[in-house]
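Colleague: coords below, sequence missing:
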């Protein structure tokens, strides 16, 4: 069974130390990779082809500056899925106050992904600060696929253990009000994801209403699926 994809670093958040991972046998340290890309710490100039736009059900558009200089394969994956409409309607299924908001799973359970193959890690010097966008994965560093998270607060224990591929440059206020929970009782969702170069307009009020009205029913189904999967999967969480 596919391992549940989620951040394995809550101990780093609590203890302020090195990021940890959980495997089938318990908690194990994850050592920093030796092959690190030294990306510039300066946010690059606006580039529509490398700008991800997330229209959220929380009320507005989030603009994310992508960093192909740091994680070219991850950026290409995000752009491909956004252009396919993969992220449209997906909920934020794991949202931890003071930590991060995670999304990108079409099942809403934390166990799903796209039909594309997993991506090899691209660790870099980009820090996990407020607004950083990074890929979620299982214990295997090369298991990232479609799920990603946005940092509410800095957590440098994630550096060199998770692939950061961008940062929010506007609209962080819409991220801040994403409902908390694992999963949230009434989750926020991505109404539409697009690349700025494609000039996709924000969703209309009718589109937003159509996307958000069934949230309760779909979340109930996702929760049932998550409970069933948890009963069958003994991976520590």
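Modeller: Sure, I can see it. Note that this is a predicted model, so its numbers are computed, not measured.
Colleague: Please count neighbours and contacts with C-alpha atoms only from this point.
Modeller: Fine.
Colleague: And the residue of the chain positioned farthest from its centre, how far from residue 191?
Modeller: The outermost residue of the chain, judged against the average C-alpha position, is residue 206 (26.4 Å), by C-alpha atoms, centre = their mean. Between residue 206 and residue 191 the computed distance is 11 Å (C-alpha to C-alpha, to the nearest Å).
Colleague: Equivalent analysis for residue 142, please.
Modeller: Separation of residue 142 from residue 191 (C-alpha to C-alpha): 28 Å.
Colleague: another one to put next to it:
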């Protein structure tokens, strides 16, 4: 009798699952172009140059450089603050003081009493989402656990709610967000973190997402983890924060030293082919194409510009 009850329960669960709205069945596309092949053959016209004003360049005292693309279209006040911090030298001699496993690496001046640069907005608005007006996103085409819709706009991974007409950047690997205190504090942009683990999407719409690391993420992710609460380094345990030498905006650097990058445009047939390839990996290794992909597994291509 117990066996029949179990079978009946399983049948009911299967029927309920099949009846759920929005249920999705993978439909793999055979022989989709490999993503690496799409990138290798992408014409120059499908790449968007990153403006030097939107590149934050962080040099570490031990050597190595972390480069961040800023996202002023989603967090204009926080990004403006970050430019002020960089131009005032506020981060020079600051530290990476928190590295939490499978989560984030965080840097800034922490509890040090360093005066804020002139012009920094001390109470920015909660730039956690923005209106969809003016955005023309390319939909991912697959379900998401955290938003009604996900896709890409101008090379950025984005989620949005058509009913509320609001959009926000998604917290994917290498995302840069603003450290803050408890609500209603929104952070000024002086304390920053980069995602170094599995995409913490519950942070979406709860913290200002101000950009992404486009080069040097290993200098943040391959660090010893802090043993303090939330991964903070503990001096009494011999844990030493990583010293930052200086942080600059690329536009302020001499032209010969300025790093130059470009992002694949996400409104092109080339990116559509790349997206199909990410969702339907094949070749000699993948024998079973997934027929789907998560927004944070697409990894919009970024490359250095020649010259």
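Modeller: Looks like it arrived, so ask away. From a predicted model like this one, the values you see are computed outputs, not experimental measurements.
Colleague: what's the TM-score here?
Modeller: Scored against TM-score structural alignment, normalised by the length of structure 1, the superposed chains reach a TM-score of 0.61; 158 aligned residues with a C-alpha RMSD of 2.4 Å.
Colleague: For my notes, confirm the residue farthest from the centre of structure 1 occurs in a helix.
Modeller: Yes - per DSSP: H, G, I helix; E, B strand; the rest coil, residue 206 of structure 1 lies within a helix segment.
Colleague: Go through structure 2 and flag its longest helix.
Modeller: helix 2-19 (DSSP state H).
Colleague: Give me the packing partners of the helix or strand following that one, helices and strands only.
Modeller: Proceeding N to C from helix 2-19 of structure 2, the next assigned helix or strand is helix 35-40, under DSSP states H and E. Counting contacts by 3 or more C-alpha pairs under 8 Å, 6 or more residues apart in numbering; DSSP states H and E, helix 35-40 of structure 2 packs against helix 269-279.
Colleague: what's the helix or strand following the helix it packs on aligned against in structure 1?
Modeller: Sequence-wise, the next helix or strand downstream of helix 269-279 of structure 2 (DSSP H and E) is strand 302-304. Counting by TM-score structural alignment, strand 302-304 of structure 2 lines up with no residues of structure 1.
Colleague: so what does strand 302-304 of structure 2 touch, helix or strand wise?
Modeller: Using 3+ C-alpha pairs under 8 Å, 6+ apart, strand 302-304 of structure 2 is in contact with strand 261-264.
Colleague: Identify the residues contacting the residue sitting nearest the centre point of structure 1.
Modeller: Against the mean C-alpha coordinate of structure 1, by C-alpha atoms, centre = their mean, the closest residue is residue 148 at 1.6 Å. Neighbour list for residue 148 of structure 1: 102, 103, 104, 133, 134, 135, 136 [criterion: C-alpha atoms under 8 Å, 6 or more residues apart in numbering].
Colleague: can you tell me which residue in structure 2 aligns to it?
Modeller: By TM-score structural alignment, residue 148 of structure 1 lines up with residue 192.
Colleague: Please report the distance of its match from residue 60 of structure 2.
Modeller: Relative to residue 60 of structure 2, and taking C-alpha to C-alpha, residue 192 of structure 2 is found at 15 Å.
Colleague: Residue 159 of structure 2 now?
Modeller: According to C-alpha to C-alpha, residue 159 of structure 2 stands 33 Å off from residue 60 of structure 2.
Colleague: In terms of neighbours, single out the busier of the two.
Modeller: Between residue 159 of structure 2 and residue 60, residue 159 has the larger neighbour count (other C-alpha atoms under 10 Å), namely 28 against 20.
Colleague: secondary structure element for that one?
Modeller: Element membership for residue 159 of structure 2 (DSSP H and E) is strand 156-161.
Colleague: in structure 1, what residues pair with that strand?
Modeller: By TM-score structural alignment, strand 156-161 of structure 2 lines up with nothing in structure 1.
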